[in-house]
Every structure is written in structure tokens, then in C-alpha cells.
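*Asks:* Next one to model:
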Amino acid sequence: MARQPGCHLIKEDVMKMVKISIAALLALALTGCGNDSAPSAHGTLVSISASGEATRVPDVAGLSAGVVTEAEDGDAAMKTNAEQMEKVIKAIRKAGIEEKDIQTSGISLTPRYEYPPNTAGSPNRPGRTLVGYIARNTVNLKVREIGKLGDVLNALTEAGANQIHGPSLEIGEPEPVLAEARQQALDKAQARAKTYAEALGMKVRRLVSVSESGSAGIPRPMMRAEMASADARAPVAPGETTLSVNLDLVFELED
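*Replies:* This next block holds a predicted model:
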């Protein structure tokens, strides 16, 4: 098919127009980048790290409770364990713990062996004899009313829980406490920046940047509940929990 003579010229003109348009766009982009640069600090910069703390009486307690059973047969160990654990779960619910605060954390079945005398230190430990199986079932639960913690502990033991760990005490709504700690850290940093400025014959112009490096709960003390008997209410001492916040700030000073 013969090429029309006008087509080649039209294509060349179009390509030239495209090149010119691209060059114009690049020029505009470079011009915009130069005018849109972020304002930089012109004064003296001072970096300050400050921490703040806020303390509250914890209002939530975490517990781990479970049942350990043993039998010569693995099926029997698991069956007995399941029956006993069902009683524990019912006792937890009866104590007013919501379903969302009850979570199974582990179920296991392990063999138990006996070894001949004087072989405990042997690396191979020959001659072992299988004597039974140990079944374990554990749940984690949260008690959102500290005043009921002693009653919950007693209910667990009465229902047959033979392993209880905790409690770990925490603040149920930590954000208001953390906000107080942040404000304390910010006040400290501003006071230090003012001190630096006055010592240099300057004043604080503005806060350039602020970052939070983290926060942590510091329980004090970690309480352990002890039960004298199944019908004795376990003593509970919640103590206090401290939340801390660390801030890194940069201030700009000016004459």
C-alpha cells in the first residue's frame, strides 16, 4: 500500500508538539518545587527529652486458672480433665465474668515416665517406664471489679482449679492516664526550653517537632493472693499502677 506523502509530515509535527509539551511541563514542575519548599528554622534549635508519669489504682486483674489431672491412660486423663474444667468454667461465669473475658490459653497431654535409680543425670536415661499421662487445660480471665477478685479466686479453688497464676493488675482505661503523663512531660520540656533561652539571652519562638518514644505500665506492687482455706476470702491488695510517657521535642529559639 502506497504511503501518502502528507502523513509523514503530520507525524513529525505531532512528535515535535509532544516534545515541547513535555519540556514545558518539566519546567513548570521544577519551578513549583522551588517555590513550595517547607519553611526551615532560622534560629537556634534545642532538643529536649522529657518524661511524665501518672498513677492510678488498677481496676482490672488478669488471672490464669487451670486444671491438671493424671491417669494411667491418656483418654482417661483428658476425660477427667475436661469434666473438671467444665466445672471451673461454670464457676467463672457464675462469678460474673463475661464471655469476652474468658479465653482458653492452652490444652496439653504429656506422658509421665519413671526412671531407674541413679539415672537422673544420665544423658540417655535408659530403662524409663511409662506410668501415666498428665492432662492440662488453662484459661485466662479478666476480673473488671477488683473488689470481687478474692471471691473469684475462692470460686476457682472450690470448683477444682488446682493451678492459679496471677493476678496481673492493670488500668482498664489507660488513655486518660497517659494524657496526664503526656501533659506533664510537655510542661517539663517547655520549662527547660525557657531556661535554655533565658540563659542565652533569647526566647522560645516555637515548638518545631515532638515525638513519643513509648509508654509503659509500672505496677507496684505485683500482688500475689494467698488462700488459707477454700472458704476463706483471699486477701487482695491492688496497690497502684504508674503509666509513663517519654517525649523528644525540638524547640526553636530566637533573639
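*Asks:* from here on, contacts and neighbour counts on C-alpha atoms
*Replies:* OK.
*Asks:* I'd say Ala155 and Ile89 touch.
*Replies:* No - Ala155 lies out of contact with Ile89 (Cα atoms under 8 Å); the separation is 10.3 Å.
*Asks:* Do you have the strands of the stretch 1-150 of the chain handy? List them.
*Replies:* Here the stretch 1-150 of the chain has its strands, by DSSP state E, counting those that start in this stretch, at 44-56, 60-71, 102-114, 129-143.
*Asks:* if we compare those strands, which one ends up closest to Glu252?
*Replies:* Among the strands of the stretch 1-150 of the chain, strand 44-56 comes nearest to Glu252, with 4.6 Å by Cα to Cα.
*Asks:* Distance from stretch 188-205 to the middle of the chain?
*Replies:* Computed by Cα atoms, centre = their mean, to the nearest Å, the chain-centroid distance of stretch 188-205 equals 36 Å.
*Asks:* how long is stretch 34-48 from one end to the other?
*Replies:* 32 Å (Cα to Cα, to the nearest Å).
*Asks:* quick one: contacts for the closest residue to Gly66 other than its chain neighbours?
*Replies:* Distances taken as Cα to Cα, 6 or more residues apart in numbering place Thr138 nearest to Gly66, at 4.0 Å, with adjacent residues excluded. By Cα atoms under 8 Å, 6 or more residues apart in numbering, the contact list for Thr138 reads Ser64, Ala65, Gly66, Val67, Thr104, Ser105, Gly106, Ile107.
*Asks:* The closest residue to the fifth one other than its chain neighbours: neighbour count?
*Replies:* Nearest-residue entry for Thr104: Val139, 4.2 Å, with adjacent residues in sequence omitted and distances by Cα to Cα, 6+ apart. One way to gauge burial is a neighbour count; for Val139, by other Cα atoms under 10 Å, it gives 20.
*Asks:* ditto for Met85
*Replies:* Using other Cα under 10 Å: Met85 sits among 23 other residues.
*Asks:* Could you find the closest non-adjacent residue to it?
*Replies:* Nearest non-adjacent residue to Met85, counting by Cα to Cα, 6+ apart: Val67, 6.1 Å away.
*Asks:* where's that neighbour relative to His165, distance?
*Replies:* 12 Å.
*Asks:* So between the two, which is more surrounded?
*Replies:* Val67 (24 against 13).
*Asks:* Return the residues in contact with that one.
*Replies:* Per Cα under 8 Å, 6+ apart, neighbours of Val67: Asn81, Gln84, Met85, Arg136, Asn137, Thr138, Gly160, Ala161, Asn162, Gln163.
*Asks:* Tell me which residue lies nearest the centroid of this structure.
*Replies:* In the chain, the residue lying closest to the centroid (Cα atoms, centre = their mean) is Ala216, at 9.0 Å.
*Asks:* Surely Arg128 is in contact with Pro117?
*Replies:* No - look at Arg128 against Pro117 with Cα under 8 Å: they stay out of range, at 10.2 Å.
*Asks:* and for comparison, fold this next one:
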Amino acid sequence: MRLALSSSRLVLATLLAGAVTAAAGQASAQEFRPRDPVISISGEGEASIAPDMAVLTLSVVRNGQTAEAALSANSAAMKEVLTAIKADGVADRDIQTSNFSIYPQYRHSEPKNGVVDPPEVVGYEVANTLTLKVRDLDKLGALIDRSVKLGVNQGGQIVFTNDDPEEAMTEARKAAVAKALAKARTLTEAAGVKLGRVLEISENAARPMPQPMMRMAMAKDMAAEAVPVAAGENTYTVTVNVTFALEQ
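*Replies:* Got it, this is the predicted structure:
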């Protein structure tokens, strides 16, 4: 009876050892299995369209001996500018205060006998900046000119953009994929292999970087005629990364 029990245990141990060995062999085979051949290609596409909107910054800066005096002068000028801007057809939703600041102005005295007196506050400067979306580009130059005459004395940065660039982005995507596919076909034909199905595709889209058309200190004695502006084109760029299978 004891002999039979020992024999059974020996058989079971042998079977377990064989199973472990087989599992290890399968894991090893999977670990060292050759990777399916693939090719990864990138393609870049562009599409250019004329802008239909301009983002404009205009600032009113006023100085005064007191903060209250500087603020009062600034507010009076800004009210006139806002009234003019709205009269030129810019909607409330397209007008935003993007910066407001009050800074003391100091006078620094020369050192006397090695002693430096603390700076003295001699006045205050108040700056109020508007960011506008101008959707009628034909009015842009006249709007700048009128704003300057009413009190805008800093700013003038213009960025031309598009309210809805999705159609241009779609064209750029199509061009990017076409370039990636053409590149992959050229490489596989040269290597003597066959291009298979698409395994993975991703994109990186780049909107045009804001390019300031002009930025300058403004004066009330600017030319009477509207400021000349040139909108040009905006270029939208899409890069796609495509991974194809290779058929042997």
C-alpha cells in the first residue's frame, strides 16, 4: 500500500515538472518571437487661407500727480475710445479689458556723503488695455486711426486670424496623409517589400503663431487718413505619423 502511494506521488511530481517545463518553453517562445515587420512614416500638410478677423490691442496710458488724478484722466479717455469702437460696429462680445495697472513713479536722488535717500513718489501712471476682435477687416485701419485721435497712445499690436479654420485644417490633414502614403510606397518599393494595412495613425496640428503686424507708441498727430494694413494669408500645418504593416 505504501509502495503504491509512493509511485503515485512520483508520477504526479513528474507530470507537474513536465507541465512547468512546457509552460516555460511557451513563454520563452513568445518572448523571442520575431516582431511583425512595420514601417513608420510622417507626412506634413499645409493649407493657407486669407484671415477673416484681426485681434487688436489698444492701450490708454495717463499720468497724474496722484493715483486718483491719473485714474480719472485714463477713465475719461477710455470711455471716449469705447464709444467710438462700438460706433464703428465692434460688438460688446468682441471687446475685452485685457490689462489694467496703476504704478507709482519714483524720483531717485543722488547719494550724499555715502547715504542714499529712499526714492520719492512723484506721480502715478495708469494703463488700461483693450483687446478687440475686428471681424470687418475693411474697417481696421480707420478704427485704429480714430482710436488714436481719441486717446489711445500705446499698443497697436495686430494678429490676423480665422474665426473657423476647420476647413483649412481638413485640407492640411488630407495633404499630410497623402504625403505619408507616398513616402511609404517609395520606401517599400525601393526595399522590395509590400506595403500592408495601416496599424496606427496620429496627428500633430499647429495653428499659425501670432505674428504682430505692428507695435508702436502712438501719438495723436498721426496722419489723417486710415492706417494702411495688409492681412496676407494664414498657413495651417498638420503633421501625421502613420505606422503600416509590411507584407512579405
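*Asks:* most tightly surrounded among the strands of the stretch 1-150 of the first structure?
*Replies:* Across those, averaging neighbours per residue (mean count of other Cα atoms under 10 Å) puts strand 60-71 on top, at a mean of 21.
*Asks:* could you point out the longest helix in the first structure?
*Replies:* As assigned by DSSP state H, the longest helix anywhere in the first structure is helix 5-35.
*Asks:* same deal with the second structure?
*Replies:* Assigned via DSSP H, the second structure shows its longest helix as helix 2-31.
*Asks:* buried sites along that helix?
*Replies:* Judged by neighbour count (16 or more other Cα atoms under 10 Å), helix 2-31 of the second structure contains no buried residues.
*Asks:* next one: stretch 86-99 of the first structure
*Replies:* Val88, Ile89, Ala91, Ile92, Ala95, Ile97.
*Asks:* Please work out which residues of the second structure line up with that stretch.
*Replies:* Residues 79-92 of the second structure are matched to stretch 86-99 of the first structure when aligned by TM-score structural alignment.
*Asks:* neighbouring contacts of the matching stretch?
*Replies:* Leu132, Lys133, Val134, Arg135, Lys139, Leu143, Arg146, Ser147, Leu150, Gly151, Val152.
*Asks:* quick one: the aligned residue in the second structure for Thr110 of the first structure and Ala22 of the second structure, what's the gap?
*Replies:* In the second structure, Thr110 of the first structure lines up with Tyr103, judged by TM-score structural alignment. Distance of Tyr103 of the second structure to Ala22 of the second structure, computed by Cα to Cα: 80 Å.
*Asks:* And Met169 of the second structure? What does it align with in the first structure?
*Replies:* Matched to the first structure by TM-score structural alignment, Met169 of the second structure sits across from Leu178.
*Asks:* Could you find the closest non-adjacent residue to that match?
*Replies:* Leu243 (6.4 Å).
*Asks:* Please pull up the equivalent of the one you found in the second structure.
*Replies:* Aligned partner of Leu243 of the first structure by TM-score structural alignment: Tyr236.
*Asks:* Which helix or strand contains that match?
*Replies:* If you go by DSSP states H and E, Tyr236 of the second structure is part of strand 234-247.
*Asks:* Return the distance of that strand from the chain's centre.
*Replies:* Worked out by Cα atoms, centre = their mean, strand 234-247 of the second structure lies 20 Å from the chain centre.
*Asks:* by how many degrees do it and strand 38-49 diverge?
*Replies:* Using axes from the mean of the first three to the mean of the last three Cα atoms, to 10 degrees, one finds that strand 234-247 of the second structure and strand 38-49 are set 160 degrees apart in direction.
*Asks:* Can you list the helices and strands that strand 234-247 of the second structure packs against?
*Replies:* strand 38-49, helix 166-191, strand 194-206 (3 or more Cα pairs under 8 Å, 6 or more residues apart in numbering; DSSP states H and E).
*Asks:* and those, which is most packed in?
*Replies:* Ranked by mean neighbour count, those are led by strand 38-49 with a mean of 18 (mean count of other Cα under 10 Å).
*Asks:* Val227 of the second structure touches Ala142, doesn't it?
*Replies:* Yes - applying Cα under 8 Å, one finds Val227 of the second structure in contact with Ala142, separated by 6.4 Å.
*Asks:* Tell me which of those two has more neighbours.
*Replies:* Ala142 (17 against 14).
*Asks:* so is that one in a helix, a strand, or just coil?
*Replies:* Three-state call for Ala142 of the second structure (DSSP: H, G, I helix; E, B strand; the rest coil): helix.
*Asks:* so what corresponds to it in the first structure?
*Replies:* Using TM-score structural alignment, Ala142 of the second structure pairs with Asp151 in the first structure.
*Asks:* Next up, the contacts around the nearest residue to its match once chain neighbours are set aside.
*Replies:* With Cα to Cα, 6+ apart as the criterion, Asp151 of the first structure has its nearest non-adjacent residue at 6.2 Å, and that residue is Arg233. Arg233 of the first structure is in contact with Gly150, Asp151, Asn154, Met227, counting by Cα under 8 Å, 6+ apart.
*Asks:* which of the residues you listed still touch in the second structure?
*Replies:* Counting by both residues aligned by TM-score structural alignment, their matches' Cα atoms under 8 Å, the second structure reproduces these contacts from the contacts of Arg233 of the first structure: Gly150, Asp151, Asn154.
*Asks:* Please tell me how far the match of Met169 of the second structure sits from Arg93 of the first structure.
*Replies:* 32 Å.
*Asks:* Which residue in the second structure aligns with Asp75 of the first structure?
*Replies:* Aligned counterpart of Asp75 of the first structure in the second structure: Glu68 (TM-score structural alignment).
*Asks:* neighbours around its match, how many?
*Replies:* 12.
*Asks:* got the contact list for Val46 of the first structure?
*Replies:* Ala193, Val250, Phe251, Glu252, Leu253.
*Asks:* so which of those comes closest to Thr31 of the first structure?
*Replies:* Nearest member of the contacts of Val46 of the first structure to Thr31 of the first structure, counting by Cα to Cα, is Glu252, at 29.1 Å.
*Asks:* circling back to that earlier point, next, the contact list for the match of Leu243 of the first structure, please.
*Replies:* By Cα under 8 Å, 6+ apart, the residues touching Tyr236 of the second structure are Glu46, Ala47, Ser48, Ala168, Met169, Ala172, Ala205, Ala206, Arg207, Pro208.
*Asks:* Much appreciated, bye for now.
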